[in-house]
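Asks: Just need the structure, nothing else, for what follows:
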Amino acid sequence: MKKKGLLLTCVLLVLSIASISAKGDAEPASEQAAMNAPLVIAIEPDYFTFDPGYAYELYAPMVIGVVYDNLFEFTSGAAAPMPQLAESYTVSDDGLVYTFKLRKDAAFVSGNSVTATDVKFSFDRAINLKSNASALLDGVVSIDVIDDNTVSITLGKADSAFISKTTSTAYAVLDSAVVIEHGGVSDASAAQTDSAQNYLDHQSAGSGPYTLKSFTADDKLVMVRNENYWGDLPAFETIIIQDMPDENAQLLAVKAGDIDIAFNLSSDQLSQLDSIEGVQIISSTTMTMGFIMMHSDPEIGMQVSDPYVQKAIRYAVNYKELQTLIGAGTITPESFIQVGFIGSKDPIDPASQTDLTKAKDMLSKSAYPDGFSIDFRVCDLAPEGIPLTLIAEKIKSDLEKIDISINIVQETWGGGFGDAYRNRTVGFTAMYWGPDYNDPNTQLAFLPGQYVGLRAGWTADMNPALAAMYDTIVAETDNNVRTGFIEDVVTETGEDSPFIVYAQYPKYIAASSMLKGVEYSNLYRLDLAEISK
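Replies: So this is what the prediction gives:
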């Protein structure tokens, strides 16, 4: 993230959100106050931790991305990762050993210099915590400190996306001295003995342009500018991220000027902002995709574990109506390799993809030719402002047309659904996914035998040839060859897999017209350090 320097005086942290206005015609005195006011963002968050070793939710990078630094980062408009804490790097001829030279001027908020020891501690800890985030470091065999400013990372196998992976929050570099002081452990016992998460959930140990001031679940998060940041200072002294799950409340708040950015608006709500002065609309296509998951283990997925039932559902879903429901700009990729990645294909024609005759034919070949009833578990999350419960109702309506009756069971993500989903015990659901890093290799997690594939009970022995494509693609450093392999995966999984991708979401953000640099980021959601007035 390139940071824009701007000296601001320290004021207004104690103001309530209701008193904040970033819009309107101001008198000279109030203009100065507006420039010094906090940046207030309303979102429907899914995060619950800001410990980089654990964080794996869609919105966590919005915070972690400005509190911590990485070896590499994705800057606005960049097609490839750019150095951040790394000054330069070399790769061995076999593609297994990466040696990074660190910049010497980077320091943590504590004042401690960023060293190779901190990189090793951070990566070892992330690996040994054995969390969901740990999967992003699965290929790392060892991290070795060469000297204070040189660190070497050895991989078990060549990885064509390794530099892109280092931009993810799992690779954030922590102040090892501070984390150890608060219970941090990086050795093999970390999963059992590390106790630093609570500290890192409410304070930070990073070298980024902001520090975490406070976090109250279901209320708000406050970050303050790191005045000793080693790079260019960001514009805003204080950022408040307000938990506002109701998109209508977000709409009213941005119209009234009580917030600066409404992050979870639907396309239907945009028309209500057409005549509102001082509000700008930012729209883009995201890499966030929604999918139906059908567990392949009969004991968990029950009827939907039947491959013919899975195909019947694939043809029964009305993709065109789902696109309309989600809003203008929605597209439907052929498979879990989103449109925009190398190897992806053009969006499918939603009208031709739905075929009830084929759906009924597939069902007739299954063990349940006369249809069946089944529970459909759905949680309370709302990707890009669209509740998954709304998607579930649409799927229920579609499947009734082929005599599949689903009973929608509503659950909360934090109340057990999240754990069940990750522990591979959810049989039939609608969920969503955003890339962990900006490379199609991140989507290979959906292949049989990989960690998302296994959430659907899709083991490697169910499709050994397809499972083997993971290693083939990851090891291939020639992008032209890799593209061909990915295209093959798209073709096969678009026709036969326990995942049905029903949409690639658009994104609509309403923001004060006084703001600059408000852009959607697939990695960070918003690059907060880029926003200014």
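
Asks: Going by C-alpha atoms from here, please, whenever you check contacts or count neighbours.
Replies: OK.

Asks: which helix is the longest one in this protein?
Replies: As assigned by DSSP state H, the longest helix anywhere in the chain is helix 479-495.

Asks: Which parts of that one count as buried, going by neighbours?
Replies: Of the residues in helix 479-495, 482, 483, 485, 486, 489, 490, 493, 494 count as buried by neighbour count, 16 or more other Cα atoms under 10 Å.

Asks: If you count contacts, what does that helix end up packed against?
Replies: For helix 479-495, the elements it packs on are helix 464-475, judged by 3 or more Cα pairs under 8 Å, 6 or more residues apart in numbering; DSSP states H and E.

Asks: who touches the helix it packs on?
Replies: Contacts with helix 464-475, where a contact means Cα atoms under 8 Å, 6 or more residues apart in numbering, come from 157-161, 441, 444, 447-449, 460-461, 482, 485-486, 489.

Asks: next up, for comparison:
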Amino acid sequence: MRTGIRTLLLAGAGAAAILSGPAAAQDQPLVIARNLEINSLDPHRAFCDTCQIYLSSTYQGLVKLAADDRSVEPLLATEWTSNEDQTQFTFKLDPEAVFSDGSPVEAKDVKWTFERLKNLQADPSFMMNGVASIETPDEKTVIVNMESPNSEFIGILAAPYVGIINSDVASENGATAGEDASSADQAETWFLANSAGSGPYVLDTYRPDDELRFRVNENYWGDAPPIGEIVIDHVADAVSQAQMLQSGGADIAMQVDPDTASTINSPDITIETVPSYNFIYVMFSPGAEGGDMLDLEVRQALAYAIDYQGAIDFTVGGEGELQASPIPNGFPGTEGLPMPEENLDKAREILASKGLEDGFTLDITVASLNVYGVDLTLLMQKIQQDLARINVKINIQPVASAVWREQIANPGIPFSARFYAPDYYGSAQYVQFFGMLPDTYWERNASGQGKVDLVNKSEVDLFQQALAASGDEMNRLYSEIALEMIKDRIIVPVVSPNLILAYRSEIEGVRYSACCNLPLAEIGRK
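Replies: Model (predicted):
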């Protein structure tokens, strides 16, 4: 296995030679161990945690998320304004900004990028929901007109999936932004070997289930990053990541779980535990094949049967938090929400009222992944034990993540587990992804592409109001939406794991970011 070979090489005499000499420290490639789990490198088709790291390093948005994770700062746009009702946003582009080929970042690139993101109709396309038109009165001015108020639009633009693409280069290689982009665009394969952004790094090589390699952007218009080359090595499990870190084969291990972290005791390694906005959830799809019995009452019963604190203790050794709704702790609208409750008596009572006191069986599929220190298969095994207490049997079938993504769309998976990390600080993203609004990602999947009507009209109305509100009123409206999402019992958060940052002690600048996971351009060697 390639990872093992890499570890042995770097742990041996060759590694010592490479690692010696302070003058060469910043010239060494930075090696990061993590499960790649990449679905695409196309900025408008990619949708994964590693994708966030990659895209925020090779592309740049009009704005960026500040280090406080709760505000935005200028990036490609030096300034922006909005009208009073948040339906028009005007941006002025930095005249110094250039793409990696040296060509200037212009208004036409912004317009093209936003239109392609919307028209591809891929996973992150929801970020352009409500954009009515885009004007470019000159090369450095962009005006975005919305169909209705959207108080979170500026925050959305900090997401890595909204990074601006060099439209000339991408178009020459099969990309299109037209209304038929979902069928006409042919650029995904090209993006697996090339990047076309203005970020501090460019894509060097990508080998699926092997490595993702970056090199510094020689035409970068900002301050050059400290490290010239970065390699993300595919290492699937926490133990192997920790072994690479301890041997010197990796500088950073990104998915070390609490149990594994507790075995690391070396002055050469720094272990930090920080709260995160990430979470693991289970989901129900009554419209999926085999999900016919999963009406609202049955979903409520299953949710009552889960031992939430036990799941936190079992999966992350207690290093995590309960989470009330699909909007994570600390985001607008989450203060004071009722936390999930284990209540076996209530679960049994509901099932008995449905004539299901003898239970039933569900065949489920789960991706074979370890995310945020949680093994999804082990989590489902814990929940399997929980549900057995109310005579519900689940048969677990672990599969590759790519297979899971295919099956969740068709024929659907009645009950499974998944994960989510924020793209920016704002609650709209969770409503647009998890809410039972028409044609959201989980409304489509849970309904079986419309076989079951799950649309929550209250969420639709409240969300429109929230997008036109600010301050305390916005928080109040998102709180009401969160309560409705809890009632839906489609998405049930199980654990918000604390994040473990594990890295060699000579590495500096490692931090968790709500939009990007790990800002690579900030990392250097002491």
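
Asks: before we move on, the earlier item: just the buried ones out of the contacts of helix 464-475 of structure 1, please.
Replies: The neighbour-count test (16+ other Cα under 10 Å) marks 157-161, 441, 444, 447-449, 460, 482, 485-486, 489 as buried among these.

Asks: Skipping its backbone neighbours, what lies nearest residue 169 of structure 2 in space?
Replies: Leaving aside its chain neighbours, residue 169 of structure 2 sits nearest to residue 196 (6.9 Å; criterion: Cα to Cα, 6 or more residues apart in numbering).

Asks: hang on, the earlier thing: now, among the contacts of helix 464-475 of structure 1, which is nearest to residue 104 of structure 1?
Replies: residue 161 (26.0 Å; Cα to Cα).

Asks: and that closest one, what pairs with it in structure 2?
Replies: Residue 161 of structure 1 maps onto residue 152 in structure 2 when the alignment is built from TM-score structural alignment.

Asks: Likewise for residue 443 of structure 1?
Replies: Match for residue 443 of structure 1 (TM-score structural alignment): residue 430.

Asks: Its match: what's it in contact with?
Replies: When contacts are counted by Cα under 8 Å, 6+ apart, residue 430 of structure 2 touches 326, 327.

Asks: repeat for residue 491 of structure 2
Replies: The contact partners of residue 491 of structure 2, taken as Cα under 8 Å, 6+ apart, are 281, 282, 283, 284, 325, 326, 434, 485.

Asks: Mind checking which of those are in strands?
Replies: With DSSP state E as the criterion, strands contain 281, 282, 283, 284 from among the contacts of residue 491 of structure 2.

Asks: Filter those down to the buried ones.
Replies: Buried residues within those, counting neighbours by 16+ other Cα under 10 Å: 281, 282, 283, 284.

Asks: The first one corresponds to which position in structure 1?
Replies: In other words, residue 281 of structure 2. Using TM-score structural alignment, residue 281 of structure 2 lines up with residue 291 in structure 1.

Asks: Please name the nearest non-neighbouring residue to its match.
Replies: Counting by Cα to Cα, 6+ apart, residue 501 is the residue found nearest to residue 291 of structure 1 once chain neighbours are left out, at 4.1 Å.

Asks: ok, the one you found - how many residues close by?
Replies: Residues lying near residue 501 of structure 1 (other Cα atoms under 10 Å) number 24.

Asks: was I right about it contacting residue 332?
Replies: Yes - counting by Cα atoms under 8 Å, residue 332 is a contact partner of residue 501 of structure 1 at 7.1 Å.

Asks: sorry, back to before: counterpart of the residue nearest to residue 169 of structure 2 in structure 1?
Replies: Residue 196 of structure 2 maps onto residue 205 in structure 1, by TM-score structural alignment.
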